[in-house]
Structure formats: C-alpha cells, structure tokens
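Q: have a look; sequence and predicted model below, questions after that.
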Amino acid sequence: MLPPTQRLPQARVLIDMDRYFVLHAPRQTGKTTTLRTLASELTAEGDTAALLFSCERAKTAGDDYPAAESLLLDALREAAERTGWPKKLLPPDPWPQVTPGSRFGSALSEWCRRSPRRVVLFLDEIDALQGNSLISILSQLRDGHNARHERHPFPASVVLCGLRDLRDYKIASGGDPGRSNPASPFNIVAKSLRLGDFTADQIGELYDQHTQATGQEFTKDAIDRVFELTQGQPWLVNALAHEITFEMGVAGAITAGQVDAAKERLIRQRATHLDALVARLHEPQVQRVIEPIVAGTWPGTDTSFDDDVSYVHDLGLIRGTRDMVIANPIYREVLLRVLGDRTERFVKADPHSFVLPDGRFDLARLLEEFVVFWREHGEVLIQQEGYHEAACQIILMAFLHRLVNGGGHLDREYAAGTKRLDVLVRWPHTTPDGERRTQREAMELKVWRAGENDPKPEGLAQLDRYLDRLTLTTGVLVIFDRRPEAPPWNERGNFEEATTPSGCHITVLRA
C-alpha cells in the first residue's frame, strides 16, 4: 500500500486551518484508507480526536431524517468505541435529548464541549444520505460551523467523503452550484479535493514493496503495461498484481504478457468492482454520456448534459469532464463487451475454423461471415439495442470478440466527436517453422447517417493516420449505412478496394 497521506497532502493543510471540505473520488480508489490513516495520525499527535465513520447504514432512512440522525449517531458512537480511546475522548452516553432535526448537531456540540481535544470528523459514504435526510444533516453542520466559538464548541474540521463533488451537495441541498449562496445548507465549504489515480512511478513504488517482501520482480515492461491498461486506477492496479501473483501463481519475474493474461482473466470474471460500474450503463444519465463516446458522435449541448458528465466522471467511467474518453483501456473493453452480450449469443460460428493452416487468423473470411450475419440479424439487433446510436459499432465489436478473443486480442479506440471507432486485432501464432509472431490487422468503423455525405473519403484519411501510427500498410474500412435510403438488408455487404492518401491498400465493406 502506498502511504495514503502522501496522496492527499492538501487535506492536512485544510484540517490544520479548521476548514470544512469535500473529498471525492470514484469507488475503490483509496478514499476510506486515506482518511482512516489520516485520522490515526492526527489522533496520535495528542491534541486532536479525529474520527472516521460511515454513513452507509443511513441509506435505508430515505427522507426520514429523524431515523437518519439515529443511525448516524449509532455509527459514530460505534466507530469511536472501536478506536480504543480513553473514556474522556469518547462521545457522551446518552446523547442529548432534543428535537429531531437538531439531534445530530446538538450531539456533536455536546461531544466537543466535553472533549479535552479538538474534534475532527470524517463522514465517509456521505452519498448514502438521500433527500430530506441529506438536507437536514448538511444544515446542522452549517449551523454548527457558523455558530462555533468557545461557548458553543463544534468540530474544528469536517470532511464529507464520497463520490460527489462539491457542486452536487449544493444542488442536493437546494443551493446554487456556481457560488456560495447563503440559502444553501452547505455553503460553508469552499474546497473540494479529488483523490487522484496512481502515476506510473507510484505503481512502480507499490509493486516494489512486493519485490522487497518476496523477491519477485515486476519488469519495467510489466509496470508500463499496467499503467497503460489502468491509467493508474488504484483498484485495477492492485487487482492485476493480485491476479498474477496469487490467482495465476506466477513464479519468477513478471512480464507484460502476464499482465495481459491477468487483464483478460479479470474481465472474464467481471469482478465486483467492474460489475458495479457496468451496472450503471443503462442509467439514463450514464447512457447520455457513454453513447456518443461509443458512437463517436457529438454529445448534447444542453445544460443538463454538464451534470450528466460530472456524474459519470465522479463514477470514474470517463477521464475528465472535457475529454470525452473512457477512463482506461480496461473499462473501454469491459463496456463494449457488456453492451455486446446480447449480440454474442447470436454468433454461432466456430472460432477455431478461422485459424489458417499456417497459424494466422483469416480476417477476410471473418468479414464475409459478418456480412451473412449482418443480413440475417442486423435489423433486429439494431432495434433491440438500447444504445441505438452506437448499435452498429456494438454489434460488430461483439462479433469480433466472439471469434477473435479465444486466441487473440482486440484493442479498441473510441471517443466522442471522432466519428469513428478504431480496432486493432492482435493474433499471436507460431509459424510452421516454429517462430513466434503476432499478426496485426487494423479496422476502422464509420456510420453513414441521414443528411451526411459518404464518409468513405474521410474514413480513408483517418485510417491512413491510424495505419501510420501502427506501421501497417493494409487495413479495413467498414461503413454502416443508417440512412433511410440505404439498400435493402439482403443487398448489404458489398466489398470494394481503395487506397489511402499515402498509398495503403484498404478493403472497404459497406454494411
């Protein structure tokens, strides 16, 4: 484990300044671990009683704010008793008996009045609070903050920890997200911190702890591959290492190839963290953001879309609120596999039949088989696909995955506004003379939509740049025709040959 407080140095500064602030980050990034360690360090210094407790159990209260208060105070007391603190630092027992709606604030005030130390509180899983319960708790924190002085003690610093950014708490509590509004029950917060992902150096530092403990090394290529696949997402970084060292039982130095194998295993298993993310895909807020990314189209421009983007970013699904790209290659692959599950069930071809006698993959035959599949099932699958604008891309990706992933790999690149989806097929094989090689085939997917010009010229230029980056001289351009005047389904699937501006040979499939 990396030293947690080093990942969030600003938190200590704000706590020393007696500030109230928000710490937010996607799930499984180390928020709770960081705050637990910070609470222990603060308490050990001798002048602070710092306590982390979870609001999770109050989720069942909904709008019932008296019930939420009781559940939170129970959780706070239990967390304090588990610390092993001396009795003089523990909260009062019983809590003050006051009117519901002010019990939480009064309890904190009474605790601070009795405590010989300044009190710092970390409210973990604050997202669990809903509706009136959230408004009530935030209002009581604001009132206590604004009234705190020697005769009315209150926690010196309070940290709200969860998925949401500051503006979401202001919106949830009825305030203006854009400024400090006295009408907002949580206008007292002026700072929101986001716990970031690991850097490549931090991944190396983390894995070096394993080397120091066991003697087993991660090669530099392996560490670079982990960073490339995860972009430093902490759960993924740890999960890949655990999969390699424990589940796969790899002995000796760990290589980039073993990282790839671990990645495939994680995705097939759909571990809890990945399942929790994909479960969100059909939420309307998430679909409005993810669909144009997969389709390569421009997203909406209305103000509500900004809220959708912030929500999806806080979930950790996209890299930033400006760059409309999926957060990392593993998420990118998981999303398309999940969205293509229905299509894969329709693919009956035997993947082994596409392996040529010399060990290479028969991409030409795969494209011919896809034409047959598209004519038979395409219309129905498009109508059934919830991500309607990205249906063509999802269907072809599912077909490729079903037939390639048994012995090869698919690398996918897509982002909003690009008008394309790029695919690289990597097929490791052994030649008849025993030499190990990797066959690489590049494809680009484009959609011809109503009112647009034929995307073939643009597609050839874009594919040209993709091939240049891959140092390949041949490729495939697939153009899906979604216009009302498109040919009948039984006439789709024509092949033609073309050349890119730099002279690369291209097979064009019009589907």
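A: That came through, no problem. Numbers count the residues shown, from 1 in each chain.
Q: from here on, contacts and neighbour counts on C-alpha atoms
A: Noted.
Q: identify the single longest helix in this protein, thanks.
A: Determined from DSSP state H, the single longest helix within the chain is helix 363-384.
Q: now do the helix or strand following it and helix 363-384, the angle between them.
A: The C-terminal neighbour of helix 363-384 among helices and strands, as given by DSSP states H and E, is helix 391-404. Angle of helix 391-404 versus helix 363-384, following axes from the mean of the first three to the mean of the last three C-alpha atoms, to 10 degrees, is 140 degrees.
Q: name the residues that touch the helix or strand immediately after helix 391-404 in the chain?
A: Downstream of helix 391-404, the next assigned helix or strand under DSSP H and E is strand 409-414. Identification of contacts with strand 409-414 by C-alpha atoms under 8 Å, 6 or more residues apart in numbering yields 293-296, 325, 329, 332-333, 401, 404, 420-427.
Q: past strand 409-414, which element shows up next along the chain?
A: strand 421-430.
Q: the helix or strand just after that next one: which residues count as buried?
A: Proceeding N to C from strand 421-430, the next assigned helix or strand is strand 436-448, under DSSP H and E. Residues of strand 436-448 classed as buried by neighbour count (16 or more other C-alpha atoms under 10 Å): 440-448.
Q: cool, and stretch 285-303?
A: Those would be 285-297, 299, for stretch 285-303 by 16+ other C-alpha under 10 Å.
Q: helices - which of the residues you listed land there?
A: 285-295.
Q: what two of those are the furthest from one another?
A: Gln285 and Ala295 (16.4 Å; C-alpha to C-alpha).
Q: and Arg19, how far from Ile135?
A: Per C-alpha to C-alpha, to the nearest Å, Arg19 is found 20 Å from Ile135.
Q: most widely separated two among the buried residues of stretch 285-303?
A: Longest span within those, C-alpha to C-alpha: Gln285 and Gly296, 17.7 Å.
Q: list the buried residues in stretch 86-98.
A: For stretch 86-98, by 16+ other C-alpha under 10 Å, it's 89-92, 95.
Q: and here's the other structure:
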Amino acid sequence: MSKVFNVTAACMPEQNYMVDIAGRLQEIKALVDTGSYFTINKARQYGKTTTLLALEQYLKADYDVVFLDFQMLGAGEFENENIFALSFGRFFLRVFRRNNASLSDGVKTLYDEMYRIVNEEPTNFRLQRLFEYLSDICGASPRPIVLMIDEVDSVSNNQIFLDFLAQLRAYYIRRASQPAFWSVILAGVYDVKNLKQKFRREDEHKMNSPWNIAADFDIDMSLSKKGIQGMLREYEADHQTGMNEEEMAGLIYDYTSGYPYLVSRLCKLIDENVSKIPQFDSKKAAWTRDGFHQAVRMILAEKNTLFESLNRKLADYPELDEMLQDLLFTGKSIAYDPDNPAMDAAFMFGFICCRNGNAVLSNRIFETRLYNRYLSTAEIQGQKLYKASLKDRNQFLVGGRLNMRRILEKFVEHFDDLYHDRDEAFLEDVGRKYFLLYLRPIINGTGNYYIESQTRSMGRTDLIVDYRGEQFVIEMKVWHGNEYNLRGERQLAGYLDDYHIDQGYMVSFNFNKKKKTGVFEVVVGDKILIEAVV
C-alpha cells in the first residue's frame, strides 16, 4: 500500500508521509524520566495524538504505558462518581492488559481482583477505591507506569472530572510515600492551568489546587523546514517528480510556520488535487512554485475544521476580532498580554503567537484567510472603491503579466475622487484596508498575497503579491514627513535585495493638504521604486 499525506486522523509512519519527530520524542522522554506531571496543550490538529501514539511506542522499552483517550468515554460516563470510576477502571484495565500480555504474579492478582470488582460490584465503587487499586498496581508493577490521557479537556467542565483530577494530583504528590504513576501526561487544547476558562462564572469555586501542579511544557510541536524537507525527500523517493525539495520545504514552512495540519494539507492538495488540474496535469508539474501557489489558493478557498474553529473563536470574542482587524489593517504593533482573555485564548488556540513581545498572526495562511474574511463582507464589497476595481480589472493584465504600476495609478485616481476630503484618522485607520480592497478582486483566483509581518513596525506594512510566478513588493504606509519617507524608500530598496527584485512599489497615504498626488518614479541605488501618493 502506497503512503499518502494525512489530515483526518493521527498519522502512522507505515501509512503516511510524516516529518520525523524523533527529536521531539527524546525531549518529552526527558520529562518522563524525571517523573514529571505535565500537559501537552496545543491547538486543534497540531499533531498531539500523533505525538502521543509515537511516544507510547518510544517509552515501552523502559516503562509500562497506559494510553487512554477520553473521547472514547461518552458523556453518560460522567453522570456520577460511581459510573465514572467504573468506566475509568474498566478502560484502564483493558488498555493495561493489552499492553502487558504477561503480568507478574503480584500485578496479576490485583488485576484480577479489580476486574472482578468493577464488573460484579458496580454500586460500591468510587474514586477513592479506584485510586487505591491503581496505587496498588503501581506498587506491584516491576516497572514504572506512565499514564497518558488524550483529549483530557473534552469533559473538563464536569465536577466528576475535577474530582478525578484532584485525586490524580494528590496521589502523584505523595508518590514518595505511597505508590502512584511515575509520570502523568495530559493532552488537549486547554492547559490544565487554563481549563478553568471552560467554567461558567458561577462555577469559579471549582478553580482550586488541581490547576497548580503541571510542569511547564515548552517543547516546540511545530514542524521545522528541515523536517518538512525530510518528509518530501521520502515522497520524492517514491514518486520521482524532480521537485526542488529544499525550495518546496521553504515555501511550505514560510506559509505555515510549521503548523502540522497546514503542512500536511498543502502537501495533500499538491499531490492529489493540483496534479490533476489541466494546467499542471502531473505530479512533476504540481510540485513546483506555481503548483504550490495553486495549493495555497485552494486551501484559502476551502472550508475545513481549522478555519471553522477560527471563525467560532472570533464570534466568541468580539474584542479579539476587533484587535485582529487593527493588527492587520492599521500596521499597529499590539503588545502581547497573557492576562487579556481574548488574546490568551487566541494564543492557546494557535491563532496568534508572541514575537518580540508583540502579538502576531501565527502564519501567513491564517493571516491571508483573515484578510479575505474582512474584505469579503457585504458592507465592504458594497464600497464604491471595490466596485471600481471590479470594473477596472481587465486593463491590468498585459501579456499574462500584472501591470502593478497601472493598478497604483487607477487606485490613486479612484481614492482621490472618493475620499480626498477625509482626515488623518481616516487614512490611519482604513488606508491600507482600502488598497487591499481594491487589489483583491484584481488578483483573486490567480494570485496570492500576504503581509510580511516581520516588517510591520513603525507604521510600515509590506505587502507581497505572487502572480503567475512573479513577485511584487509593495510598502504601504502613512506619511510622516519627508525624512521618514526617504528612510522608508531606503528600507524598501534594501528589502528588495532579499527578494532579488529590482523594482518595488510604495503606497503613501499623505494627509498633508499641500501634497501632490499621483504616481512617481524614484531611483534608490540600483532599485527603481514606483510610489503612489494619495
């Protein structure tokens, strides 16, 4: 059976193309070796279950591992303490025996006794008795037992779960004087310390000691460029497409920042979808820069569980929605504040990250998806500028190439006609948004665009447009005087060197009443800058 790229469940090395995570497993095992109790909390579809399955096998040489998934317990299993204790006990015993075909005499006796009780005395079994048996089994086992629970937060707004977690914590803390699990690993989107966010305000009395035990887990779960390249090398050995593995890995990483689902989804789209489009019509043609950008357009246009989760969180946190629009359209730097509930939630769910003390979108895919979201509302598309772009767009293609200078000229013309009397605050707040609003229908369906977030500072925003293999770098900024403008021109000229491009573009929103609007050509060293002033 040939391998495939997988985005629907945990990846298996014998069936799926995967990034090698041996280094990650070594780091996690170091925590287990010290007997740590910790949580692996990452966003949805971030490779948690894949990592735990691999970790289960990795630890077996030194530990007895019991790996449980709370999604396999129905909501009815948490109806009361008795039902949960019985369900957990049966679940534990089944997995423990499956992973340990031959039990020592002492463990076998305890196993048989516990098995009989959870099946024959259902009304007299509570959490205390459950943990007494678990402790006895841990004490009788010739090897340390590691407990791993996946999707631990799926039922965390339940008092029974809190009581279970409190018992687990109590036994773990006292493991020096009474037997207990050697190491405990809880996995889910929510950190144990953040599970309290799932409670209603009237349940705040539940937020007590179970939250303060977990050790810090700072192991990077994202996929590296080197790791992605290794995965593509394995794929190339099977399919001989002739791809430039280093270039493709770099493109994938640049757009995803190593977010596992997005990496796998882009690869799957190139392999299974792009390769069947008439303009590509083969895997060899698909695994190219053009094929990659086609896959980016596909993923940005599709519905998937990751984007649906993003939309739900924006609906749940209106202040987060407003903050992201400020971040995307005004060029403002927003300090990361973990005490801000909306920002903390966005960080926990993987939508933003902290870079140099500021909150930024986690990757280009999320960022462009959000731009598309905000530029696609009925209110926005009802703007006269958007309608003008739809009317103008056919004149911007010459021989299949995008005429960016002509786009700037028409944008200046329409913007001046529609908004020439607006004040400084208007330009600060929506100037960049309106340029993107004008640009998007021109390149939509054929080109891609993203904001280079690392240059979003001091009001500077660099827009990168990819259109049929050609890149355009456009700096968007608000005018703050001639010296500031000259410095911006020098910065853009230097930035063009990074892209090996000789010509760049600038859009300056100038609130000086004596300004001269239009499109001008500026030479800076060996670079030509086309500057639009509105």
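A: Thanks, I have the structure now. This structure is a prediction, so every number in the text was calculated from the model and none was measured.
Q: got a TM-score for the pair?
A: Taking TM-score structural alignment, normalised by the length of the first structure as the basis, the two superposed chains have a TM-score of 0.75; 470 aligned residues with a C-alpha RMSD of 4.4 Å.
Q: show me which of Arg19 and Ile135 of the first structure is the more surrounded one.
A: Ile135 (23 against 20; other C-alpha atoms under 10 Å).
Q: so which strand or helix has that one?
A: Here Ile135 of the first structure is assigned to helix 131-147, by DSSP H and E.
Q: ok, which stretches of the stretch 1-150 of the first structure are helices?
A: 9-16, 31-44, 65-82, 103-114, 131-147 (DSSP state H, counting those that start in this stretch).
Q: closest one to Glu369 of the first structure among those?
A: Among the helices of the stretch 1-150 of the first structure, the nearest to Glu369 of the first structure by C-alpha to C-alpha is helix 31-44 (48.3 Å).
Q: tell me what angle the closest one forms with helix 9-16.
A: Here helix 31-44 of the first structure runs at an angle of 40 degrees relative to helix 9-16 (the same axes, to 10 degrees).
Q: quick one: list the elements packing against helix 31-44 of the first structure.
A: Applying 3 or more C-alpha pairs under 8 Å, 6 or more residues apart in numbering; DSSP states H and E, we find helix 31-44 of the first structure packed against strand 48-54.
Q: how close does the strand it packs on sit to the second structure?
A: Taking mean C-alpha distance after the TM-score superposition for the first structure, the mean distance separating strand 48-54 of the first structure from the aligned residues in the second structure is 2.2 Å.
Q: could you give the number of residues near Ser275 of the second structure?
A: Using other C-alpha under 10 Å, Ser275 of the second structure is surrounded by 20 other residues.
Q: I figured it hits Phe292, correct?
A: No: assessed by C-alpha atoms under 8 Å, Ser275 of the second structure is found out of contact with Phe292, at 10.5 Å.
Q: give me the common contacts of those two.
A: Residues within reach of Ser275 of the second structure and of Phe292 at once, by C-alpha under 8 Å, 6+ apart, are Ala286.
Q: residue in the second structure paired with Phe246 of the first structure?
A: In the second structure, the residue paired with Phe246 of the first structure according to TM-score structural alignment is Glu272.
Q: and for that match, the neighbour number?
A: Glu272 of the second structure, neighbours per other C-alpha under 10 Å, totals 15.
Q: please apply the same query to Gly250 of the second structure.
A: Gly250 of the second structure: 17 surrounding residues under other C-alpha under 10 Å.
Q: excluding chain neighbours, what is closest to it?
A: Among residues not flanking Gly250 of the second structure along the chain, Lys225 sits closest, at 6.1 Å (C-alpha to C-alpha, 6 or more residues apart in numbering).
Q: list the contacts of that neighbour.
A: Counting by C-alpha under 8 Å, 6+ apart, Lys225 of the second structure has contacts 249-250, 253, 258.
Q: just among those residues, which is most surrounded?
A: Busiest of the contacts of Lys225 of the second structure [other C-alpha under 10 Å] is Tyr253, holding 24 neighbours.
Q: the alignment partner in the first structure of it: what secondary structure?
A: Aligning on TM-score structural alignment places Tyr253 of the second structure opposite Phe227 in the first structure. Here Phe227 of the first structure is helix, with the state taken from DSSP: H, G, I helix; E, B strand; the rest coil.
Q: Gly144 of the first structure matches what in the second structure?
A: Per TM-score structural alignment, Gly144 of the first structure is aligned with Tyr171.
Q: what's the answer for Val476 of the first structure, then?
A: Under TM-score structural alignment, Val476 of the first structure pairs with Tyr505 in the second structure.
Q: secondary structure class for its match?
A: strand.
Q: ok, now which ones touch it?
A: By C-alpha under 8 Å, 6+ apart, the contact set of Tyr505 of the second structure is 472-475, 529-532.
Q: swap in Asn99 of the second structure?
A: 64-66.
Q: sorry, back to before: nearest to Glu78 of the first structure, of the buried residues of strand 436-448 of the first structure?
A: The closest of the buried residues of strand 436-448 of the first structure to Glu78 of the first structure turns out to be Leu445 (C-alpha to C-alpha; 55.9 Å).
Q: verify the stated contact: that closest one with Leu421.
A: Yes: at 5.1 Å, Leu445 of the first structure and Leu421 qualify as touching, with contact defined as C-alpha under 8 Å.
Q: mutual contacts of those two, please.
A: Taking C-alpha under 8 Å, 6+ apart as the contact rule, Leu445 of the first structure and Leu421 both touch Gln393.
Q: measure the aligned partner of the residue nearest to Gly250 of the second structure in the first structure to Gly320 of the first structure for me?
A: Using TM-score structural alignment, the partner of Lys225 of the second structure in the first structure is Ala200. From Ala200 of the first structure across to Gly320 of the first structure, the span is 19 Å (C-alpha to C-alpha).
Q: what does Ala391 of the first structure give?
A: Using C-alpha to C-alpha, Ala391 of the first structure is found at 25 Å from Gly320 of the first structure.
Q: check Leu266 of the first structure too.
A: Per C-alpha to C-alpha, Leu266 of the first structure is found 24 Å from Gly320 of the first structure.
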